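K.L.:
Provided below are the primary sequence and the corresponding predicted coordinates.
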Amino acid sequence: MKDKTRFLLIVFLVYALPLFSAAAVQFVDVTEAAGIRFRHVNGAEGAFHIPETLGSGGAFFDADNDGYLDIYLVNSGYWNTSPSTKQVPNALYRNNRDGTFTDITATAKVGNRGNYGQGVASADYDNDGNVDLYVTNFGANVLYRNNGDETFTDVTKSAGVGDNGWSSSACFLDYNLDGHLDLFVVNYLVYSVDVPYPPCGENGIHTYCHPSLFEGAPDRLYRNNGDGTFADVSQEAGVGGIGGPFHGKGLGVVSADFNNDGAPDLYVANDDTRNDFFYNNGDGTFREISLLAGCAYSFNGVAQAGMGVATGDYNGDGWFDIFVTNLSYETNALYRNNGDGTFTDVIYEAHLGKESYLFVGFGTGLFDADNDGWLDIFIANGHILDNIEDTHDILTYRQPDQLFRNKGDGTFQEVSERAGAYFQNVAVSRGTLFGDYDNDGDIDMLVTQSNGPATLLRNDTETQNNYVSIKTVGVISNRDGIGTRITLTVDEHTQVREVNPASSYLSSHDPRCYFGLGPNATVDRLEVRWQSGVRQVFENLPANQEHTISEFSDTPEDALFKAVWIGEISTLRDMNINVNLKDAVGRTPLRIAAEKADIHTVMFLIENGADVNIADANGNTPLIFIINKTRNLEITKHFIAKGAAVNTQNRTGETALMYAAWRGYTDIVALLLENRADVNLKNGHGETALTLAESKGHSEIVKMLKASNEILRKQ
């Protein structure tokens, strides 16, 4: 019995060892040594304008393509019109590759002077190999195109993205999978500093008004036209716009493929109202399903003051979860992805509930702080009201930030007290940037303050754990590879990441994907799924280095899809391969050729055996897709002539006729009716082609559909 007890004790210690012997995470404030001299100015002078409470964000991004992350920090400014005081510039710091930075704002021409800055999104929107900047403001936003020589050009007007409202966060994503990064802009309130709003306060103390007193501003989705310009498609895509149904008072946004169907979805953290979850239908439109999905409210059904938002697979089940920071007395929210289209707020089960109850969270991130293979959580805290201590006994304006270590069992443990001197201080923290600025293999952070200095935190965790970082270079997909899903397996533990630099609060991050490997020296398997549908697999990758992966491999399948994407019919003629193969997101070569409106490739593929009725993962056949996306009458005629089924319904019940009627394509409606398209079919919302045409005011099409229906009734 004694020997058995000793054996059980040894077994317990062996299995407990990873938890108790984990390296203590350490972050060191290196702001001064690094040469960062940035200080945020909110312009507060007693007028209590609400924008003064939000602070600002920034971006870790490689401005000069030298392989090291540079830093862009957004400033706000003063409200008076004196040029000597109002001109508070943003700042661009070039990484000197020795742990220090140099301020190059003036020569780079990205100061954003005269604008009350809020946040920034960074990405290569024009696919020229240089990372650009989109700055959100209280007032007109600014798009800076990177010229590739450490200078930028303001192209806002020509690009058509100068939203003049009050924008908070923004993110670049390729929502329609055409290889060009689109832009989603989150807007907050309908508010003006020139309007004399009635004063707000508590117990006779004047303070900032609550956002519930103001109307929410609609978000915007700008589709990239591929020529340096964008089109506002907010309403037609179903995500907002003037007159749209969604006015959510948004502050944070993140894009990810939450249901693993290959198309990026959007999640918006809203203040004092339900959060928005825009599910990508795969046809250029979104559905808002936060209520159905269980991520609109807190675990007890309350709308919270959503500020920051982050996503990642914290429990290792292959599905992206969502973490949202909120106000004191609310707790933050951890929405666990159930893998069936729904989420569950498990903030208390994860041991993150009472720990956040008295704090006001803003910037946040799910990242592997100690390279043990599990995503940890950082929260930047600081109250909204600078006089909160005058009206509440236990709430404070300045608050400590928090760090939680993932225990690998679905729960977290707060390790703030052991994570370095920085966590013993209090501040009014706002935006948080995550990235490996010194390229040493662990994730560093930069935290901004409202009306205070930015702090650069170097990760100095002493650990024997290994890592790999993955940099993606798109060829057919967007050049940054944003939206690319990377799945890594090591020692039977699988981790999933997506390339997506925008999240947290008003901020953007290192676009490279970092994976902690624990003690393992090699990666067993790495799978890369590009938004083009290309899938690549690598085995036995060495640890402790950055691997750059370019889209496409040398397999016949990849060669087929690449030839279709770029329209190389001569290459296709030399292939002896099944032209009905599907890519990683369920598209056939024919569907891709239709998407590109490439009639010559379409005809070649059909002549060589392409099936015109194979549907993608969303149930869209090439016929449905060509009508919804490009309005190409010639290809539509060719599909029908080759046997395309005109009455096929996709996953949401839409038919080719419904799309044509809704979009007002009179010629295509006539063609479909000639080929016996059914006018009485209903989609998932109970709508017919007729009711859709009526809702859009397409009177000529309404007449055509009614006449066709009358003919059918008499037959």
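P.N.:
Structure received. Numbering: from 1, shown residues only.
K.L.:
going by C-alpha atoms from here, please, whenever you check contacts or count neighbours.
P.N.:
Will do.
K.L.:
most centrally placed residue in this structure?
P.N.:
residue 255 (2.5 Å; C-alpha atoms, centre = their mean).
K.L.:
A further structure is provided below for comparison with the first:
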Amino acid sequence: MIARKSIILLCIAIIGCINAPVEPLQNTTFKMEVLSSKKTGITFENKLTDTSSLNIIEYLYYYNGGGVSVGDINNDGLDDIYFAANQLPDKLYLNLGNMQFKDISTAAGLNQKPSWSTGVSMQDVNNDGYIDIYVCKVGQFNELQSHNELYLNNGDLTFTEAASEVNLDFSGFSTQAAFLDYDQDGDLDLYLLNHNIHSVRSYGNTKARKIPNTLAGDRFYENKMNESGTFEEVTESSGIYSSALGYGLAVGISDFNMDGLPDIYVGNDFHENDYLYINNGNKTFTESIEFYTSHTSRFTMGIDIADMNNDGFLDFFTTDMLPFAAEILLKSGGEDTDQVIRIKERYGFRPQFARNHLQINNGDTTFSDLALQTKTFATDWSWGVLLADFDNDGWNDIFVPNGIVKRPNDLDYINYLSNTNYSQFEQTKKDKIRKKIINEMPTLEIPNLLIHNKGKLGFESIEKSAIGTPGYTTGAAYSDLDNDGDLDLILNNIDTPAQILENKKEGNQSFTFVLKPNENCPNVVGTKLFFYTNAYTTIKEHQTVRGFQSASSSKIHFALPPQGLLDSLKVLWPNGTEQWLKQFDDRLIVINPSVQKPSRFQEKVVNEQFELDLFPFKHIENNYYDEEKEQLVPERLSREGPAVLYADFNQDEIKDFFIGGASQQPAQILLGTKQGTFKNQFIPDFDRDRGFEDVTVASIDIDKDGDLDLYVGSGGNEVISPNPAYEDRIYVNDGKGIFKRAPISLPQTNTGCVAIADFDNDQNPDYFIGSRSITGAYGLTPKSFIVQNEAGRAMKMLDRKQWGMITDAQWIDLNQDDYLDLILVGDWMPITILINQEGKAFENQTAAYGLAATQGLWNTVLVEDFNKDGFLDIVAGNAGSNLKWDASLEKPIVLYLDDFDNNKQADPIIFYEYGKTTIPFASKDKLSSQLPGIKKRFTSYNDFAKVNSIETLVDRKPSNILQTKRLVELRSMIFLNQGGTSFEAKPLPNEAQKSSIEDFSFNATTGTLAFVGNNNNNVAELGPSLANAGGLFNFYDSTIQNFASYQRFPLPLGTIAKKIVQLDNDDFVVITNNDNSYLLKKKE
């Protein structure tokens, strides 16, 4: 009998998106005409019929469908088409021209006995000048007993199946094959991508990667046909994993590190990491995904590689299964919980998130995921992806084939399985049980998407990108089938006929480049073409395996935008030579490798200004996770440190560092030396106070002895305040850099920042103490303090108000009246202006300065006269635009705070815009865990999926809710002072929006603005912000409309940079959270 537990595990394992009506969306950018089978002659259909031994219950990937490949099998200049079928015969169609095709499968000698074909690729395997065909199969599974097939082209429209003769007749769970010349000997070697099915061997820690699996493990074969007439398996010696952990669905070949050698990207389903095999040039690979990406897709299904921003570097896109429709999303399981993610990390698995990833090349062999910023992160149950210029405007667009026949991950369906008593069925009725289980699985047709690239990483919204009719498309390829200068699409669907989408887009100049091997270069796969235009430089690479189980045309398609001119073309051949072209008189250009000078393969971009070195401090965060006690929080506020101060503590005219520690890590004094190094000085009182979390620090000469004392603010968000663990501290300096804690009672709040200045002009330092949060009540506004120092006689509480969840503050004389005013920033609050009333009070004039509508998740603020007009401007670091959330005045993110379940605890409920509607940020399960009434109010996930407001969720009108907050701006901004009366807001350049900004440093002499950032404190549903650890802008002109240049700091990928300090010699020190700290040394 079918075990209920195994069925439920199958469903839970692939939670990602659920069925609901999805209306076809209109795409008006592209002109794609679906051709009828009568027009094309293509009648192929990949039709599936369940059997008792082969169905979605027995075989996890039953609905993965078949691939499609294109290639010119008879060298007539027209691409022909091969369709892979699962339960019917594969078909080969000869292109007759004018979009007409002829089925030559039988005449060509193809095996017409049905067997479970998956992926298909076309390449000239034996270097005879004709395209061969390699077909992947599923074998050794129930009645499926076939093996992979290699059809060698006889040159007369017939093929000879020769897989067993050349040792490529693998029988197991194959997905796709990709050919590459890994040893640069002029012939094509083979990477065979295989996939596992759930078994005991599928789980465990990453040590299992070294245990080979005969059916599911990937294989690598070296081409020895010129020597022995066969391929030799070299999987183990080449460094390729071949274990049962791999669920390989995607494979892409490219020179990821631009060293002239082909590398391999493998996209794995489920818990296993994606792999990035870097070619070492000695017939071995090194798996290096952690050094190239911060995180990847979780259920990676497809991959393609192309230059998406026309900067001359190759980027890549991986697909996952996150729904773009809100109603489907709310019935989905979503991400792993944060606890599960941490368990996986302990087992050796890297961070993975269930959404698409658009990995943009930083030019230094690292990639930053910008799918959230570009709003391409959710395209539903997406198989492959094709990156190509489908409208001939010079920018690569994104095509995503979509849909699965049965969705076993519907949460209501999983509940149905959990609540059904299968013991009533006898063993003899297992077929009846299976049929019932399958029939209950939801069915939903989804439209394919063709997303227009508008340039500069701007893309058309998903809501306007549907193309064709909804269905189930798995295999997809592109080719200019009719040689009219634009790219057409070929689709392999499930249970409906295959389709040709003819591109009818007109206008703009395009070129087709055909690369022809010869004796100088017998293999052209992997050739790079650099196009130099009057607008940009871009790169294209000769690879055919793209998307999912499919391969596209080997012809290189290139189009120019309006008024675009192609100046020159550099060709980098795989044999290590380069060739230049400057005449482009014809639209079709055939390029034959010629004897040219050796190429200089484009190396990684060398940082022009800085080199990286370690700084002698490592922050070690204690293990505490806010979301384990507060289920509905979007971020952790317990990891705000470390505090950093750069000043001369021992009066030797050399600046030193104070760096605070996390709980159980003592703060440190690092004394500067004449040699430019720093020496740790042990401070007994710091060691005794190691239990505090040092999150902020300011200098103060509290005893007026001429040296700098310290005010250290405590945070942590771990215990309810007031609590001694949050007590701020003052340490008195003996003049030699030895500090002792002063016996002074200070606030016991979760301090966010402290700012000290003489705001009443009495020559005594006064204090602002900004509170970060109220522990256990995320979103409620804590009280912050303005404390007046009355000539050493007493400390007077001048003001104590709820200004916000404060993260940073700065004293400045904004209105030039000789009294210091106060600028505040924080979470869920605007840039706040408190104007000093001659030292007697402070007046909130945020609205008067035009900043009332700036509510954000602000981390840091810096006030300077950036444009040198005599008025102080503001630059503020925010969460950035590379988030799942997108905030604006018209579509704000809203936080509702109240005791919704009457348990005397405030509950934060967040709503945000997703697709076409507003939805709760927290899932039904999370909401129910904190608010038990939710489970009773919404008995099914289908009911919950209709929630689009706080009122429908908790049956309470917004006007009756205790507190409501909004976010309307998530970008980091500069606010230019307009003559002292108001501010003009401008977003910082796109490079500064890729991640959160945590700190700034401005050099008024050079006009450079440095910043650092990244944030790993968001909960899994929101995801980390790790795309840019920092960089340096040069201001272009006094109006700050543009920036002259941008230099990315060479910090390690994923660095959580919290503070940046510019040293006296123009070097920078970057202090991180829970990691090493770094010295950025200015190059001579």
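P.N.:
Yep, it's here. What you see is a predicted model, and the numbers here were worked out from it, not measured in a lab.
K.L.:
quick one: TM-score?
P.N.:
Remark: TM-score between the superposed chains equals 0.65 [TM-score structural alignment, normalised by the length of the first structure]; 495 aligned residues with a C-alpha RMSD of 2.8 Å.
K.L.:
returning to what we had before: and the residue nearest to the residue nearest to the centre of the first structure when sequence neighbours are not counted, which of the three is it?
P.N.:
Take residue 255 of the first structure and drop its neighbours on the chain: the residue closest to it by C-alpha to C-alpha, 6 or more residues apart in numbering is residue 266, 4.5 Å away. The three-state label given to residue 266 of the first structure by DSSP: H, G, I helix; E, B strand; the rest coil is strand.
K.L.:
residue 266 of the first structure: neighbouring residues, count only.
P.N.:
22 (other C-alpha atoms under 10 Å).
K.L.:
wait, it touches residue 239, no?
P.N.:
No. Counting by C-alpha atoms under 8 Å, residue 266 of the first structure stays clear of residue 239, with 9.4 Å between them.
K.L.:
overlap of the contact sets of these two?
P.N.:
residue 278 (C-alpha atoms under 8 Å, 6 or more residues apart in numbering).
K.L.:
quick one: map residue 639 of the first structure onto the second structure.
P.N.:
With TM-score structural alignment as the criterion, residue 639 of the first structure has no equivalent in the second structure.
K.L.:
just checking, residue 639 of the first structure touches residue 625?
P.N.:
No. In this structure residue 639 of the first structure lies outside contact range of residue 625 using C-alpha under 8 Å: 11.4 Å.
K.L.:
contacting residues around residue 365 of the first structure?
P.N.:
By C-alpha under 8 Å, 6+ apart, the contact set of residue 365 of the first structure is 309, 310, 311, 376, 377, 378, 379, 432, 434, 503, 504.
K.L.:
so it, which state does it fall into?
P.N.:
Residue 365 of the first structure ends up strand, using three-state DSSP.
K.L.:
count the neighbours of residue 30 of the second structure for me.
P.N.:
If we define neighbours as other C-alpha under 10 Å, then residue 30 of the second structure has 17 of them.
K.L.:
hmm, back to that, if I look at the residue nearest to the centre of the first structure, how far off is residue 524 of the first structure?
P.N.:
28 Å (C-alpha to C-alpha, to the nearest Å).
K.L.:
just residue 33 of the first structure next, same as before
P.N.:
39 Å.
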